[in-house]
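Colleague: Here's a sequence, model it:
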Amino acid sequence: MDIIRAKDFTAERSWGAKEIANMNGITTRLHWTKEPYRWHVNDGQEVFVVLDGVVDMFYKEQGIERSVTLEVGDIFYASVGTEHVAHPKGEARILVVETEGSV
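Modeller: Have a look, this model is predicted:
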């Protein structure tokens, strides 16, 4: 059992994470960041939940770049093959559920 106060979590570097659970190869991790990630495609599906802060999520649909601003409580679902990149506006804390070892 563990209680995690997301607002209190920080990491030594942007996108540093605390692993919360690994359930049959699906990981749930809490990330802290203040810098953009990089364009990538995950090995599987990804669920991205903003717990604190604001994040601009850029993604491509049929080769066209789009974006959406995610606020606390918003969820971004990246299906298999969705190219995307997260750009926080200041500090953000994000819960990510994905296949173990995914980018």
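Colleague: drop to CA atoms for contacts and neighbour counts, all remaining ones
Modeller: OK.
Colleague: Report the buried residues of stretch 69-86.
Modeller: Judged by neighbour count (16 or more other Cα atoms under 10 Å), stretch 69-86 contains these buried residues: 70-71, 75, 78, 82-86.
Colleague: Serialize the residues you listed to JSON lines and add fields for distance to residue 58 and secondary structure.
Modeller: Shown next, in JSON lines, are the buried residues of stretch 69-86 (distance: Cα to Cα, whole Å; DSSP: H, G, I helix; E, B strand; the rest coil):
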{"residue": "70", "distance to residue 58": "10", "secondary structure": "strand"}
{"residue": "71", "distance to residue 58": "14", "secondary structure": "coil"}
{"residue": "75", "distance to residue 58": "14", "secondary structure": "strand"}
{"residue": "78", "distance to residue 58": "11", "secondary structure": "strand"}
{"residue": "82", "distance to residue 58": "10", "secondary structure": "coil"}
{"residue": "83", "distance to residue 58": "8", "secondary structure": "coil"}
{"residue": "84", "distance to residue 58": "5", "secondary structure": "strand"}
{"residue": "85", "distance to residue 58": "5", "secondary structure": "strand"}
{"residue": "86", "distance to residue 58": "6", "secondary structure": "strand"}
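Colleague: Second input sequence below; structure requested for side-by-side comparison:
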Amino acid sequence: MRIVRSRDYTGARAWEAELIAVMKDATVRLHWTDQPYPWHVNDGDEVFAVLDGEVAMHYRDNGRELVALLGPGDIFYAAEGDAHSAHPRGQARILVIERAGSV
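Modeller: As a prediction, the model looks like this:
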């Protein structure tokens, strides 16, 4: 058993992660960041839940670039192959659930 207080987590560098769990083929990680994450495409589905702060999630849909502002409690789902890039506004803490081995 374990309790994690996400609001107290701070990494030494942007997008540093604390591994919360590995469940069969998925990982659950708590990320801290104050810097954008580069555009990327995951090799599996990803669930991205903002716990603290705000994140401008850039994503591509039918050739158009769109942006959704995510706040605490908001969840972004990217299916395998969906291009996206997260841009925090200040510090943010994010829970990410994705295929084990994804970067």
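Colleague: just the buried residues of stretch 69-86 of the first structure now: which is nearest residue 26 of the first structure?
Modeller: residue 78 (14.7 Å; Cα to Cα).
Colleague: shouldn't that closest one be in contact with residue 40?
Modeller: No - counting by Cα atoms under 8 Å, residue 78 of the first structure stays clear of residue 40, with 10.8 Å between them.
Colleague: what residues are shared contacts of the two?
Modeller: Here residue 78 of the first structure and residue 40 share the contacting residues residue 84, scored by Cα atoms under 8 Å, 6 or more residues apart in numbering.
Colleague: Could you count how many residues lie near residue 96 of the second structure?
Modeller: By the criterion of other Cα atoms under 10 Å, residue 96 of the second structure has 22 neighbours.
Colleague: Show the contacting residues for it.
Modeller: For residue 96 of the second structure, the contacting residues are 27-31, 46-49, by Cα under 8 Å, 6+ apart.
Colleague: cool, residue 54 of the second structure as well?
Modeller: Neighbours of residue 54 of the second structure in contact, by Cα under 8 Å, 6+ apart: 69-72, 88-92.
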